[in-house]
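A.B. asks: What follows is a predicted structure for the sequence shown.
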Amino acid sequence: MRYIRSAVLAVIAIFLITIALANRGPMTLRLMPEPLQALFGIDWEVTLPVFVILVIAVAVGVFLGFVWEWVREHKHRAAATTERRQRQELEKQVRATAPREKGGDDILALVEKS
């Protein structure tokens, strides 16, 4: 299994390196279009290789997907927490009411008690 995982990771690494080498050209990202830059006086821009922009875009997309799912599944986590607390409370009540005879049969102890 370890060899299969290593092989898959190697293939992914080769694929990513190939994409990076094929997309080395520079690309300029601007915060706003040029007419709006002149209007607002904001002329922020950065020039990066295309593969860096692709990696950043994928990382931001994955992060947003994780956050979206975490928020979406909040109700399930809250329900699980509530159920766990109820189960622990019920177990505590059962332990408090259970017969405390050592070495005896629990069912016989219940029958004798009634």
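C.D. replies: That came through fine.
A.B. asks: all contacts plus neighbour counts: C-alpha atoms, from now on.
C.D. replies: Fine.
A.B. asks: residue ranges of the helices in this protein, please?
C.D. replies: With DSSP state H as the criterion, the chain has helices at 2-22, 34-40, 50-72, 74-97, 106-113.
A.B. asks: Compare the ones you listed and give me the one nearest T28.
C.D. replies: Each of the helices of the chain has some distance to T28 by Cα to Cα; the shortest is helix 50-72, at 9.1 Å.
A.B. asks: what's in contact with that closest one?
C.D. replies: The contact list for helix 50-72, computed with Cα atoms under 8 Å, 6 or more residues apart in numbering, reads I19, A20, N23, R24, G25, P26, M27.
A.B. asks: now do 10 Å
C.D. replies: Outside of helix 50-72, the residues within contact range by Cα atoms under 10 Å, 6 or more residues apart in numbering are 16-17, 19-29, 47, 73, 77.
A.B. asks: what about versus this one:
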Amino acid sequence: MKTIRYAFWAIVALCLILIGLANRDPVTVRAMPVWLSDLLGLSPDVTLPLFVVIFIGVGAGLAIGFLWEWLREYRIRADGRAKSREVAALRQELQQMRIASVGAKSEDDVLALLEKTR
């Protein structure tokens, strides 16, 4: 199983390296259209290799997706915590009932033995 995992990650690494080598050309990433930057007098743009832009986009998409799922599953986690607390309380109650029944049973057994000897 470990070999398959290592082979998978090696293939993923090879694909990422190939994507990086094929997309080395610099591109300019602009935060706003040219006409708006000319109007405002500021030009927030950066020049990066294309593969960096691709990897940042994929990473941002994954981060947004994970955050969205984490927020969406809040109710499920809250229900799980409530059920866990309920199970813990029921186990505690069952343990107390077992202790009480063992104590009562031993007293009844002793009383039963004493009554038989009379």
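C.D. replies: Now that the structure is in, tell me what you want to look at. Just so you know, these numbers come straight off a predicted model, no measurement behind them.
A.B. asks: Need the buried ones from the contacts of helix 50-72 of structure 1 selected in ChimeraX.
C.D. replies: For the buried members of the contacts of helix 50-72 of structure 1, the matching ChimeraX selection, counting by 16 or more other Cα atoms under 10 Å, is:
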select :20,23
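A.B. asks: Can you tell me which of the contacts of helix 50-72 of structure 1 lies closest to L36 of structure 1?
C.D. replies: The shortest approach to L36 of structure 1 among the contacts of helix 50-72 of structure 1 belongs to L29, at 14.5 Å (Cα to Cα).
A.B. asks: The closest one: what's it in contact with?
C.D. replies: By Cα under 10 Å, 6+ apart, the contact set of L29 of structure 1 is W44, E45, V46, T47, L48, I53.
A.B. asks: Looking at neighbours, which among those is most surrounded?
C.D. replies: Within the contacts of L29 of structure 1, I53 tops the neighbour count with 17 neighbours, counted by other Cα atoms under 10 Å.
A.B. asks: Show me what it lines up with in structure 2.
C.D. replies: Superposed on structure 2 with TM-score structural alignment, I53 of structure 1 falls opposite V53.
A.B. asks: how far away is the equivalent of R72 of structure 1 over in structure 2 from E107 of structure 2?
C.D. replies: The alignment partner of R72 of structure 1 in structure 2, by TM-score structural alignment, is R72. As judged by Cα to Cα, to the nearest Å, R72 of structure 2 and E107 of structure 2 stand 55 Å apart.
A.B. asks: now the match of R72 of structure 1: how far from G59 of structure 2?
C.D. replies: Distance check for R72 of structure 2 against G59 of structure 2: by Cα to Cα, it reads 20 Å.
A.B. asks: Taking the centroid of structure 2, which residue is nearest it?
C.D. replies: Using Cα atoms, centre = their mean, the residue of structure 2 that lies closest to the mean C-alpha position is W70, 7.0 Å off.
A.B. asks: any idea how far that one is from I56 of structure 2?
C.D. replies: 21 Å.
A.B. asks: before we move on, what about R77 of structure 2?
C.D. replies: To I56 of structure 2, R77 of structure 2 is 30 Å away according to Cα to Cα.
A.B. asks: do the same with V102 of structure 2
C.D. replies: 64 Å.
A.B. asks: Over to A100 of structure 2?
C.D. replies: A100 of structure 2 is 63 Å from I56 of structure 2, where distance means Cα to Cα.
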